[in-house]
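In: have a look at this prediction, sequence included:
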Amino acid sequence: MFQLGKTIVSEDIIEKEFVCNLSACKGACCIEGDAGAPLEENEAKILDDIYSKVKPFLRPEGIKAIEQQGTWIKSDFGELETPLINDAECAYVIFDKKGTALCAIEEAYNKGIVDWKKPVSCHLYPVRVKDFSEFASVNYHKWEICDDACTLGKELQVPIYKFVKEALIRKFGQHWYAELEKVAEKNN
């Protein structure tokens, strides 16, 4: 672990490789697990604001889940997250013709309908950020459903921090990312 500003960062972020391999995993991270995508407080408001624009991209099951539960929910632990369909996939999940899970929010963004890409936690994956009162921890979330992404990352020699560069900059800013790059260069 090392400190960058008000973050404590796991070395795994700079030492391990990762490149999403959607053709292999079919977007399993959006349909597996026991909780929705973590949300920041401002993101809950964004979901409320853009729902009517994203709704045409959603599956009927997603619309039903959102209209029953809300555009976001509060977990038993008091954390904000996206709602789920029948305690399974994220309510915002859609599928392409090959059965790969995609994000309806990101589809609306790609078509210029909304100006918000998706929750930053989704954009950052496999990096997970946990906010504490004085700092945030930045960790690699190892999950066996992403083994193909680790294999592809090794093959292409892409460290996690480079794979999620845009998302890290979105979350922490350009200066923070430049400092991360300096740490990574020293470790090579």
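Out: Received, thanks.
In: use CA for all of it now, contacts and neighbours both
Out: OK.
In: what distance do you get for the closest residue to G27 other than its chain neighbours to Y92?
Out: Using CA to CA, 6 or more residues apart in numbering and skipping residues adjacent in sequence, the residue nearest G27 is A101, 4.7 Å away. The gap separating A101 from Y92 is 10 Å, by CA to CA, to the nearest Å.
In: take a look at this one as well, against the first:
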Amino acid sequence: MFQLGKTIVSEDVIHKDFVCNLSACKGACCIDGDAGAPLEKEETKILEEIYPKVKPFLRQEGIDVIESQGTWVTSDFGELETPLINNADCAYVIFDENKTALCAIEEAYNQGVIDWKKPVSCHLYPIRVRDYAEFSAVNYHKWEICDDACSLGKELQVPVYKFVKQALIRKFGEDWYAELEKVAETNLKK
């Protein structure tokens, strides 16, 4: 672990390799697990505002869940997250012709309907950020469904922090990312 400003960063972020391999995993991270995508407080307001524009991109099952539970929910642990369809798929998941899970929010963004890409936790994955009173912990999340992404990242020699560069800049800013690059370069020379 090392400190960057008010963040504590796992060294796995610079040492592990990762490139999403949707052709292999079919977007399993959006349909597996026992919780929705983690949300920041301000993102709940964004989801409420953009829902009418995202709705045409959604599957009926997603619309039904969102309209009964809301555009976001609070977990039993008090955490904000996206709602789930039958405790599995994120309510915002759609599928392409190859049955690969995609994000309806991101699809609306890609088509220029909205100007918000998706929740930052999704954009950051496989990095998970946990906020504490004095700092934020930035960790690499290892999940076996992403083994193909790890293999592809290793083959292409793309460390996690480079794969999620835009998301890290979105979350922490350009200056923070520049400092991370310096730490990575120094660390990888050792």
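Out: Alright, I've got the coordinates. From a predicted model like this one, the values you see are computed outputs, not experimental measurements.
In: quick one: TM-score?
Out: TM-score for the superposed chains, counting by TM-score structural alignment, normalised by the length of structure 1: 1.00, backed by 188 aligned residues with a CA RMSD of 0.3 Å.
In: quick one on the thing from earlier: between A101 and Y92 of structure 1, which one's more packed in?
Out: Taking neighbours as other CA atoms under 10 Å, A101 of structure 1 and Y92 compare with Y92 leading, 30 against 22.
In: how about that one, nearest residue that isn't a chain neighbour?
Out: Y92 of structure 1's closest residue in space is A104 (CA to CA, 6+ apart), at 5.4 Å.
In: do G70 of structure 2 as well
Out: P83 is the one closest to G70 of structure 2 (CA to CA, 6+ apart), at 7.6 Å.
In: same check on Y51 of structure 1?
Out: T71 (7.1 Å).
In: pull the number of nearby residues for the one you found.
Out: 22.
In: any idea how far it lies from I105 of structure 1?
Out: Here T71 of structure 1 is placed at a distance of 12 Å from I105 of structure 1 (CA to CA).
In: quick one, what contacts the spatially most central residue of structure 2?
Out: Centroid check for structure 2 by CA atoms, centre = their mean gives C122 as the closest residue, at 1.4 Å. Applying CA atoms under 8 Å, 6 or more residues apart in numbering to C122 of structure 2 gives the contacts A37, P38.
In: one more time with 10 Å, if that's ok
Out: Contacts for C122 of structure 2 (CA atoms under 10 Å, 6 or more residues apart in numbering) come out as C29, C30, A37, P38, L39, C103, R128, A167.
In: same check, this time on S23 of structure 2
Out: So S23 of structure 2 contacts N98, K99, T100, D148 (CA under 10 Å, 6+ apart).
In: what's the mean deviation for the helix or strand it falls within versus structure 1?
Out: Element membership of S23 of structure 2 [criterion: DSSP states H and E] is helix 22-25. Compared with structure 1 after fitting, helix 22-25 of structure 2 deviates on average by 0.1 Å (mean CA distance after the TM-score superposition for structure 1).
In: buried stuff in that helix?
Out: Using 16 or more other CA atoms under 10 Å as the test for burial, helix 22-25 of structure 2 gives C25.
In: what range in structure 1 matches that helix?
Out: On the basis of TM-score structural alignment, helix 22-25 of structure 2 is assigned to residues 22-25 in structure 1.
In: next one: that stretch to chain centre, how far?
Out: Chain-centre distance of stretch 22-25 of structure 1: 16 Å, with CA atoms, centre = their mean, to the nearest Å.
In: who are the packing partners of the helix ranked longest in structure 2?
Out: Among the segments of structure 2 that qualify as a helix by DSSP state H, the longest is helix 174-189. Contact analysis of helix 174-189 of structure 2 by 3 or more CA pairs under 10 Å, 6 or more residues apart in numbering; DSSP states H and E lists strand 2-4, helix 12-15, helix 160-163, helix 165-172 as its packing neighbours.
In: no more questions from me, cheers.
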